[in-house]
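>>> below is the sequence, then the predicted model.
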Amino acid sequence: MNERIEFNPRVCNGRPVIKGTRIPVSVILGQLAEGESWESLLQGYPELTRADVQAVLRFAEASAANSELTELASV
């Protein structure tokens, strides 16, 4: 799939993380969705590279393309 994203049952309960870190893909996606800039994100996580953030976006793209998405109901 993506050499920068890993699933390890001993890291974050098997949630996808950036390889070699405990940073979940969902955290990075959430921060980007809230409007955080790449520069700010990389300053906050100095262990990450631009390639890591690109890998997160590619992972999200592949996940959306390969799964059945359902509309969220209003609560």
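Happy to help now that I have it. All values derive from a computational prediction rather than experimental measurement.

>>> when you work out contacts or count neighbours from here on, use the C-alpha atoms and nothing else.
OK.

>>> which residue is the nearest non-sequential neighbour of the residue nearest to the spatial centre of the chain?
Geometric centre of the chain, nearest residue: Val25, 2.2 Å, by C-alpha atoms, centre = their mean. Among residues not flanking Val25 along the chain, Val17 sits closest, at 5.1 Å (C-alpha to C-alpha, 6 or more residues apart in numbering).

>>> need the contact list for the residue nearest to the centre of the chain.
5, 16-18, 56 (C-alpha atoms under 8 Å, 6 or more residues apart in numbering).

>>> comparison target below:
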Amino acid sequence: MENLLKRITINPEVCHGKPTVRNMRWPVEVILDMLGSGMETSEILEDHPELEKEDILATLYYAKLSISGDILKEVS
């Protein structure tokens, strides 16, 4: 699971420093919003081919760590 965190980046030059997927302009919150609206992973990947299944899993793992209160030392 820790390898998934390497897909989440925080860069002040990208999306105002919000956590994003692989330093692309895909904030974690946008991926979570798509999932929360009922989109299936396969639909997201079909609509956005630059994303990978592991990116979706990484956003979910990041969200889990965020709400659990764990320190996110691996995210940079």
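Good, I have the coordinates. This one's a predicted model, so the numbers in the text were calculated from it and none came from an experiment.

>>> how about the contacts of Val25 of structure 1 in a markdown table, adding neighbour count and secondary structure?
A markdown table is the format used below for those (neighbours: other C-alpha atoms under 10 Å; DSSP: H, G, I helix; E, B strand; the rest coil):
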| residue | neighbour count | secondary structure |
| --- | --- | --- |
| Ile5 | 19 | strand |
| Pro16 | 20 | coil |
| Val17 | 22 | strand |
| Ile18 | 22 | strand |
| Val56 | 24 | helix |
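
>>> name the nearest of these relative to Gly44 of structure 1.
Relative to Gly44 of structure 1, the closest of these is Ile18; by C-alpha to C-alpha it sits at 14.6 Å.

>>> please say which position in structure 2 that closest one maps to.
Matched across to structure 2, Ile18 of structure 1 falls on Val21, judged by TM-score structural alignment.

>>> with Asn66 of structure 1 instead?
Match for Asn66 of structure 1 (TM-score structural alignment): Gly69.
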